[in-house]
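Novice: need the 3D shape of this:
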Amino acid sequence: MSSELGRKMMDQVYGEGFSENLPVAATPMLEKTVDHLFGEIWSRPGLSVRDRRLLVLGATAALGRADLIRIQVEGALANGELTAEQLREAVLHLHYYVGWGNGTQVHNGVEAALLAHEAKEKK
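Specialist: As a prediction, this is how the structure comes out:
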């Protein structure tokens, strides 16, 4: 279905085994996401995964999508890229650039990911 490089990069971005949860049935959108977005774009030199994640967090914050923020934060926590303190500082900073309503959604996504991560760590 999709390139091995794309799957490896997805696992690097979102945590070990992430790509194993992809649907078996390939759709054109899923194939392009894995092959192009992760296999070619996220894999390019010049920016680290952490740098790219911060860009995605900013863009996603502007959309006010707590669900997508949570996915990125879970990946950042799994990879040790950002601490809870750094994430909460980012929430405050983003409030001033994306508006209070969208910033509140960023807060909700970050806090949900932090709670899930903390629960996982306690196991």
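Novice: make it CA atoms for all contacts and neighbour counts henceforth
Specialist: Noted.
Novice: these two touch, right, His107 and His93?
Specialist: No - using Cα atoms under 8 Å, His107 is not in contact with His93, being 10.9 Å away.
Novice: list the contacts of the most centrally placed residue in the chain.
Specialist: The centre of the chain sits closest to Gln72, judged by Cα atoms, centre = their mean, with a distance of 1.8 Å. Contacts for Gln72 (Cα atoms under 8 Å, 6 or more residues apart in numbering) come out as Tyr14, Arg53, Val56, Leu57.
Novice: the structure of the following sequence is requested for comparison with the preceding one:
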Amino acid sequence: MSKREMGRGLLRKIIGESYFQKREASTNDFNKDLRALSEEYCFGEIWQRPGLPPKTRSLLCIAMLTAMGKSAELRLHVGGAITNGCTVEEIKEVILQSVIYCGLPAGIEANRVAEDVLKERNLI
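Specialist: Next up is the predicted model:
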């Protein structure tokens, strides 16, 4: 199995079948190369490494996306974190820690995004 195929399988698991199918349906000539890059190197290479479990990688993504203020990607990764076994409490703690290092506005936005995702999944 190629790294891209492995990455696509992991991505499908993390983001869920419904979102994966929407992503597939919206792939076009403009975005297909970027998506292939993400599938092969992000999810096929880095996420497949044995050094950190998926749960830890998810928590790191939440912290980094909070720091960068990337709400759309944060939404996706909060859902993925739940899929990867993170608890609501762990997600909350990562966001609270991020507030201290990234600033209150970034933390408030991250908290808002996480809260929306967790409500959608009936977890809070």
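Novice: quick one: TM-score?
Specialist: After superposition, the two chains reach a TM-score of 0.81 (TM-score structural alignment, normalised by the length of the first structure), with 117 aligned residues with a Cα RMSD of 2.1 Å.
Novice: who has more neighbours out of His107 and His93 of the first structure?
Specialist: Set His107 of the first structure next to His93 and count neighbours by other Cα atoms under 10 Å: His107 wins out with 24 against 12.
Novice: and the helix or strand encompassing that one, which residues are buried?
Specialist: When elements are assigned from DSSP states H and E, His107 of the first structure belongs to helix 100-122. Across helix 100-122 of the first structure, burial judged by 16 or more other Cα atoms under 10 Å covers 102-114.
Novice: so can I have CSV of these showing distance to Ser43 of the first structure?
Specialist: Output for these, formatted as CSV (distance: Cα to Cα, whole Å):
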residue, distance to Ser43 of the first structure
Asn102, 29
Gly103, 29
Thr104, 31
Gln105, 29
Val106, 26
His107, 28
Asn108, 29
Gly109, 25
Val110, 25
Glu111, 28
Ala112, 28
Ala113, 25
Leu114, 26
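Novice: closest to Thr83 of the first structure out of those residues?
Specialist: For those, the minimum distance to Thr83 of the first structure (Cα to Cα) is 9.5 Å, reached by Leu114.
Novice: what does that closest one correspond to in the second structure?
Specialist: Aligned counterpart of Leu114 of the first structure in the second structure: Leu118 (TM-score structural alignment).
Novice: do the same with Ala62 of the first structure
Specialist: By TM-score structural alignment, Ala62 of the first structure lines up with Ala67.
Novice: from memory that match sits against Ile100, does it?
Specialist: No - using Cα under 8 Å, Ala67 of the second structure is not in contact with Ile100, being 10.4 Å away.
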